[in-house]
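*Asks:* Provide a 3D model corresponding to the input given below.
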Amino acid sequence: MSGFVLKPATRRRTEPVSALPEHTEPTRHRILSNTVRNCESPQEFVAEIEKLWGEAQEKFLTIGRYLVQAKNRLRHGEFELMVATQLPFGKNVAYQLRIVALAVEQNRLEERELPRSYSNAFRLAQMSEAVLSRARAGNLVRPDVTRREIAEFVSIITAEAERQEPDDARVAREIRRLRQRVATLEDELAEAKAKLAELEERRIIDGNAEEAA
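*Replies:* As a prediction, this is how the structure comes out:
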């Protein structure tokens, strides 16, 4: 497992890992590329902002492609170790970026239609083919789609699926939900009782101590 020696200073870096393409750019070039230029008109502001949005989308897709490559090429355990200890983001973000890149590679999503937010892109990428087709027909597969639009669409799909469930399946699902709720409430009640008993005991002890004084 050469190349994955863990040093304290390298854990959870705050800058991109050196494998990413933007990290190989000369420092001066990176600084200049982040310089804010003076704009005078709405058109100029829109042009600059759209360019940066496009670059952000390209970056997260490129990172996702590196993660796909790493998953396929690294030996067993190396990929998980790298994600857990050497990247500037956690395993959940790494998973989402990889799923988006896979969706593009498998032609389920086109690069030009990817949402500019990787989290919105992930929500589309994890949809089934049938649901994704409906999302596309509803004009949700586009760069400027919002989280709210996707959430509302998913709510509609979920409600439709629940209505189509047989009665016994709906009842069984509701029973599971209520059992989980009851278990959670019982845990909260037990915790509250223990805390209450602790506070009451402390008050009695403090009261006795004051009387003795």
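
*Asks:* alpha carbons only for contacts and neighbour counts from here, please
*Replies:* Will do.

*Asks:* which secondary structure element contains Arg134?
*Replies:* helix 129-137 (DSSP states H and E).

*Asks:* same question but for Glu210, I mixed them up
*Replies:* Assessed by DSSP H and E, Glu210 sits inside helix 167-212.

*Asks:* now that helix, how far from the chain's geometric center?
*Replies:* Distance of helix 167-212 from its chain centroid, counting by Cα atoms, centre = their mean, to the nearest Å, is 32 Å.

*Asks:* centroid residue for the chain?
*Replies:* The structure's the chain has its C-alpha centroid closest to Val93; by Cα atoms, centre = their mean the separation is 4.7 Å.

*Asks:* helix/strand/coil for that residue?
*Replies:* helix (DSSP: H, G, I helix; E, B strand; the rest coil).

*Asks:* tell me the spacing between it and Leu199.
*Replies:* 42 Å (Cα to Cα, to the nearest Å).

*Asks:* ok, Ile157 next?
*Replies:* From Ile157 to Leu199 the distance is 48 Å (Cα to Cα).

*Asks:* same check, this time on Asp168
*Replies:* 46 Å.

*Asks:* tell me which of those two has more neighbours.
*Replies:* Neighbour count, other Cα atoms under 10 Å: between Asp168 and Leu199, Leu199 has more, with 12 against 9.

*Asks:* for the closest residue to Leu114 other than its chain neighbours, helix, strand, or coil?
*Replies:* Closest residue in space to Leu114, ignoring its immediate chain neighbours: Pro143 at 5.2 Å, by Cα to Cα, 6 or more residues apart in numbering. Recorded secondary structure, Pro143: coil (three-state DSSP).

*Asks:* just checking, Pro143 touches Glu111?
*Replies:* No: with contacts defined as Cα atoms under 8 Å, Pro143 does not count as touching Glu111, sitting 9.5 Å away.

*Asks:* what's the helix or strand hosting Glu55 packed up against?
*Replies:* According to DSSP H and E, Glu55 maps onto helix 42-73. Helix 42-73 sits against helix 91-105, with contacts defined as 3 or more Cα pairs under 8 Å, 6 or more residues apart in numbering; DSSP states H and E.

*Asks:* give me the residues contacting the helix it packs on.
*Replies:* Under the criterion Cα atoms under 8 Å, 6 or more residues apart in numbering, residues 60-65, 67-68, 83-84, 109-111, 118-119, 121-122, 125-126 lie in contact with helix 91-105.

*Asks:* how far off centre is it?
*Replies:* Counting by Cα atoms, centre = their mean, helix 91-105 comes out at 10 Å from the chain centroid.

*Asks:* to compare against the first, here's the next sequence to fold:
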Amino acid sequence: MKLDGKVKLPRPAPDRYAGLFADDGTGRPQEVITFHSRTHTVERIKALWERARDDFLAIGRWLVVAKERMEHGEYEAMVRAELPFSPSRARQLRTVAEFVDSGRIPLERLPPADSVIYEIATLSDDELAAAEPDIRPSLTRVEAKAFKKKRIDTRAPGATPDRAALVRRIERLKQELAEAQAQLTKIDQGS
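*Replies:* Sure thing, here's the model as predicted:
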């Protein structure tokens, strides 16, 4: 409900979106969003967006550690049964965290959206080297996806594909096949 430049936020169910009310920049609980200015609004949204990126990185890092430490099959079972996202989303978050932590491109040069970082992280070494000068915080997902297409389009007809990219693609396909087989087994067992 909007009243004189203020928007009253409905109180969420217990624990759901509770963090929304935790930070208005003063440390006091926030129940009303007050429009001060365009600049203030942009600053708050950017800060929240950056915090969301940091949260997705933290989730990815937790997933990396869990996958490394859990017994075979236990990690996938946990993701499928207990987490609020799909195994493919978990794989994306892990990939992003591993890429950021590799330091290949400094975090301050990367876009704040994990979906865009994922597109960058899945570039072959050659594609990343070619794209590196164009990687910047304002990079869009469409632009990041275009790096792959640009690389494919510039290859001469009949040229040998990038071996490293093919190996990574095979590994991704193997992972997808394993996940599909696990889902099929679950369906067949009536779970």
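
*Asks:* returning to what we had before: tell me, the helix holding Glu55 of the first structure lands on which residues of the second structure?
*Replies:* With TM-score structural alignment applied, helix 42-73 of the first structure matches the range 38-69 in the second structure.

*Asks:* buried stuff in that stretch?
*Replies:* 53-54, 56-57, 60-61, 63-64, 67 (16 or more other Cα atoms under 10 Å).

*Asks:* can you redo the residues you listed as a markdown table with distance to Ala130 of the second structure?
*Replies:* Formatted as a markdown table, those follow (distance: Cα to Cα, whole Å):
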| residue | distance to Ala130 of the second structure |
| --- | --- |
| Arg53 | 25 |
| Asp54 | 27 |
| Phe56 | 27 |
| Leu57 | 25 |
| Gly60 | 26 |
| Arg61 | 27 |
| Leu63 | 30 |
| Val64 | 28 |
| Lys67 | 31 |
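
*Asks:* from those residues, which is closest to Val7 of the second structure?
*Replies:* Arg53 (25.3 Å; Cα to Cα).

*Asks:* distance check, the closest one against Phe85 of the second structure.
*Replies:* On the measure of Cα to Cα, Arg53 of the second structure and Phe85 of the second structure end up 16 Å apart.

*Asks:* do Phe35 of the second structure as well
*Replies:* From Phe35 of the second structure to Phe85 of the second structure the distance is 33 Å (Cα to Cα).

*Asks:* ditto for His72 of the second structure
*Replies:* On the measure of Cα to Cα, His72 of the second structure and Phe85 of the second structure end up 20 Å apart.

*Asks:* same check on Phe99 of the second structure?
*Replies:* Phe99 of the second structure is 20 Å from Phe85 of the second structure, by Cα to Cα.

*Asks:* quick one: which of these two has more around it?
*Replies:* Neighbours were counted for Phe99 of the second structure and for Phe85 using other Cα under 10 Å; Phe99 has more, 19 against 11.

*Asks:* counterpart of the more buried one in the first structure?
*Replies:* Using TM-score structural alignment, Phe99 of the second structure sits opposite Ala103 in the first structure.

*Asks:* how many residues are close by the equivalent of Ala113 of the second structure over in the first structure?
*Replies:* Matched to the first structure by TM-score structural alignment, Ala113 of the second structure sits across from Ser117. By other Cα under 10 Å, 17 other residues sit near Ser117 of the first structure.

*Asks:* show me what contacts the closest residue to Ser117 of the first structure other than its chain neighbours?
*Replies:* In space, Ser117 of the first structure comes closest to Gln57 once its chain neighbours are excluded; the distance is 7.1 Å by Cα to Cα, 6+ apart. Gln57 of the first structure sits next to 114-118 when contact means Cα under 8 Å, 6+ apart.

*Asks:* ok, now Leu107 of the second structure?
*Replies:* Val100.

*Asks:* equivalent analysis for Leu173 of the second structure, please.
*Replies:* No contacts exist for Leu173 of the second structure under Cα under 8 Å, 6+ apart.

*Asks:* what's the spacing between it and Lys46 of the second structure?
*Replies:* In terms of Cα to Cα, Leu173 of the second structure sits 36 Å off from Lys46 of the second structure.

*Asks:* for Thr39 of the second structure, same thing?
*Replies:* In terms of Cα to Cα, Thr39 of the second structure sits 11 Å off from Lys46 of the second structure.

*Asks:* likewise Gly60 of the second structure?
*Replies:* Gly60 of the second structure is 21 Å from Lys46 of the second structure, by Cα to Cα.

*Asks:* likewise for Gly103 of the second structure?
*Replies:* 23 Å.

*Asks:* cool, Arg38 of the second structure as well?
*Replies:* Arg38 of the second structure is 12 Å from Lys46 of the second structure, by Cα to Cα.

*Asks:* map Glu127 of the second structure onto the first structure.
*Replies:* So Glu127 of the second structure corresponds to Val131, using TM-score structural alignment.

*Asks:* wait, Val167 of the second structure
*Replies:* So, by TM-score structural alignment, Val167 of the second structure is left unmatched.

*Asks:* helix or strand for Val167 of the second structure, which one?
*Replies:* Counting by DSSP H and E, Val167 of the second structure is part of helix 163-188.

*Asks:* tell me the buried residues in that helix?
*Replies:* So helix 163-188 of the second structure, judged by 16+ other Cα under 10 Å, has buried residues 165, 179, 182.

*Asks:* now find how far off-centre the helix holding Glu55 of the first structure is within its chain.
*Replies:* Here the centre of helix 42-73 of the first structure is set off from its chain's centre by 16 Å, with Cα atoms, centre = their mean.
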